[in-house]
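Colleague: Fold the following and give me the result.
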Amino acid sequence: MTVHDAAYDRYFGLLRTPGQLLTAPVVAAVTGDLPHTGLTGDRRGALTEGMCLASRIVAAGHPRTPFGTEPVDGLPDPLRRWKLGHQVFHLLLTAMNSGLDDALAATRTAAWPSLLHGMEQLRLLYDAATAAMEYASDFPAAVYRDEVRPTMAPPHLPPGFSGAFNRDHRVMVRRMRGLERSVRALPPDVPPLVAVHRAAAALHSAQRCNRRQHVRICRRCVPDGASLLQLHLAQEDLACDTG
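Modeller: The predicted structure is shown next:
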């Protein structure tokens, strides 16, 4: 784990103690908060279904997939929601990485029913991750600017804090690309694989929706488009130019 990874885990309260399995607290906290959000019924349903599915997957893989989070009670409501949303995103990513392991193994052994089932679950988890992003940022943009974003900057954290420090997401992206390559290499016209390619298309659609939603959230919360990491790097470049 890098220093940046550790800062990400510490800020969002992500625990990785070997043998640990504590999914219920964060699921209960988000479920209890959902009625107080502006999420649509479809988004709430997707997040609820995804949290339940992720909890089952993580439990089935335990202790290979340790999971735990620190409580965020007592924080101001927007900051509490921001951190809870990222905690449940961590749960979803933990389940996705476990599921991707199984899906990649299924492609190697030609276990097509298992691959199909795994890809359908990954789509549900992706839809839930999209809803989790919306949940985490469900407050006015001015609140993000004035109350939430400053908690990710010095003196609270080292300069240049970024979501790129989420190591679970980096692992997921690598494994997802590997699965995409493996599925593309499969013949498209073999009867048992028609459903697999159809599931792959549905999963890709969920990925595109996730990316579009992330862009919309970033544009709403940070209209100038400059992340904390970009600002930090720009300041470093300026210091080098003037030094």
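Colleague: Please make it C-alpha for all contacts and neighbour counts, starting now.
Modeller: Will do.
Colleague: residue ranges for the helices of this structure, please.
Modeller: Listed in chain order, the helices found in the chain under DSSP state H are 3-12, 24-33, 41-61, 77-109, 112-136, 141-143, 167-184, 191-221, 228-242.
Colleague: quick one more, to check against the first:
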Amino acid sequence: MLWLAPPQHLPHSLATLRQAASRPDRHRTPAGHRRIPERDPREAVFDEYFAVSRCACAPAPLLIDALDETLTAVRAFSRHPSGSLTEPDLELAAHAAGLPSRTARCEPGAQVTAPQRWIQGHRLFFALTQATVVALRHALRAPSAAGSALGLESAAHFLRASASALRITASFDTQDYHDTVRPSMTPPHVPRTGFSGLWSADHRVLVQSLSEWGQAASAKSSILRPAHRRLVDVLTDVHHAHVGVCSRFVGSAPSLLRGAEPGAHVLDRLCRRRRAALTVEPAASPALLPDAQGENPSLHR
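Modeller: Below you'll find the predicted structure:
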């Protein structure tokens, strides 16, 4: 079980994450968590599928533990046998959160099934999404341009790692996706039809946080414009990763949620529209985001 705080309770400062990452008791077995039931039944179904529970605990230590746990799990199948990383942005994200880099080699002969990769990769994606929310909140509320820039750069690190997580999560045969993964997201394995990343509570709050930053960006210092543009570019990279995964697994087939239109076509159209919107200056940046009902930057279902 992966324990995460309800995303609306996440902190507003990156310092809280780094303090949590440096606490001396971080690797001790935590006390029993008290589960908070989700109010939205779709979000409850989504969390249950990925073995995520929401906890009434201090959110920063909970997120750091989740990042450490999911990064450790995913590192096992994102390294070459030599020990080198196939996705080094994961280590940059760990550093941005205050976690140490890991250089351990993967165990010879270690095997990860497609469903295991799907679950573990998504859980890393959720933790990185929460870290991005914290970084954006930091950027929005920092008292100085330098503080806001730190938040934006950290958000970009977490989003780059999210794109890496998408690629790692989907690094298995297409046939395995159709034989085992996709059926697991349909009834009777899940109680609702149309299973989708749109049901992610973490994504819902990420969209809100990005929108808040977009609305405030025009009032911030022009010094932040380069960092803002880098954030825009990284969001586009996440969309590209999403479209690439969808095209490989789904092709011309519809998504589990969107009906008859091919999933890859939907994502491609949305990505092109958003890339055009994301090229504007910060004064117009509220257009950089979909609303809460738009497609999410997670893997296409």
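Colleague: Quick one: closest of the helices of structure 1 to residue 156 of structure 1.
Modeller: Among the helices of structure 1, helix 3-12 comes nearest to residue 156 of structure 1, with 9.0 Å by Cα to Cα.
Colleague: Give me the distance from stretch 95-105 of structure 1 to the chain's centre.
Modeller: Per Cα atoms, centre = their mean, to the nearest Å, the displacement of stretch 95-105 of structure 1 from the mean C-alpha position of its chain is 15 Å.
Colleague: quick one: that stretch aligns where in structure 2?
Modeller: Against structure 2, the aligned range for stretch 95-105 of structure 1 is residues 131-141 (TM-score structural alignment).
Colleague: just stretch 209-216 of structure 1 next, same as before
Modeller: Following TM-score structural alignment, the partner segment of stretch 209-216 of structure 1 in structure 2 covers residues 237-244.
Colleague: next one: stretch 167-176 of structure 1
Modeller: When stretch 167-176 of structure 1 is compared against structure 2 (TM-score structural alignment), it corresponds to residues 201-210.
Colleague: Now the matching stretch on structure 1. Mean distance?
Modeller: Compared with structure 1 after the fit, stretch 201-210 of structure 2 shows a mean deviation of 1.1 Å (mean Cα distance after the TM-score superposition for structure 1).
Colleague: So for that stretch, what gets flagged as buried?
Modeller: By neighbour count with 16 or more other Cα atoms under 10 Å, stretch 201-210 of structure 2 contains the buried residues 201, 202, 203, 204, 205, 206, 207, 208, 209, 210.
Colleague: So which of the helices of structure 1 is nearest residue 154 of structure 1?
Modeller: Each of the helices of structure 1 has some distance to residue 154 of structure 1 by Cα to Cα; the shortest is helix 228-242, at 10.5 Å.
Colleague: And the contacts of the closest one?
Modeller: Around helix 228-242 of structure 1, the neighbours that count as contacts under Cα atoms under 8 Å, 6 or more residues apart in numbering are 153, 159, 160, 161, 162.
Colleague: if we go to 10 Å?
Modeller: Surrounding helix 228-242 of structure 1, the residues in contact under the criterion Cα atoms under 10 Å, 6 or more residues apart in numbering are 149-150, 152-153, 159-164, 226-227, 243.
Colleague: Show me which of those are buried.
Modeller: Those of the contacts of helix 228-242 of structure 1 that meet the buried threshold are 152, 153, 160, 161, 162, 227, by 16+ other Cα under 10 Å.
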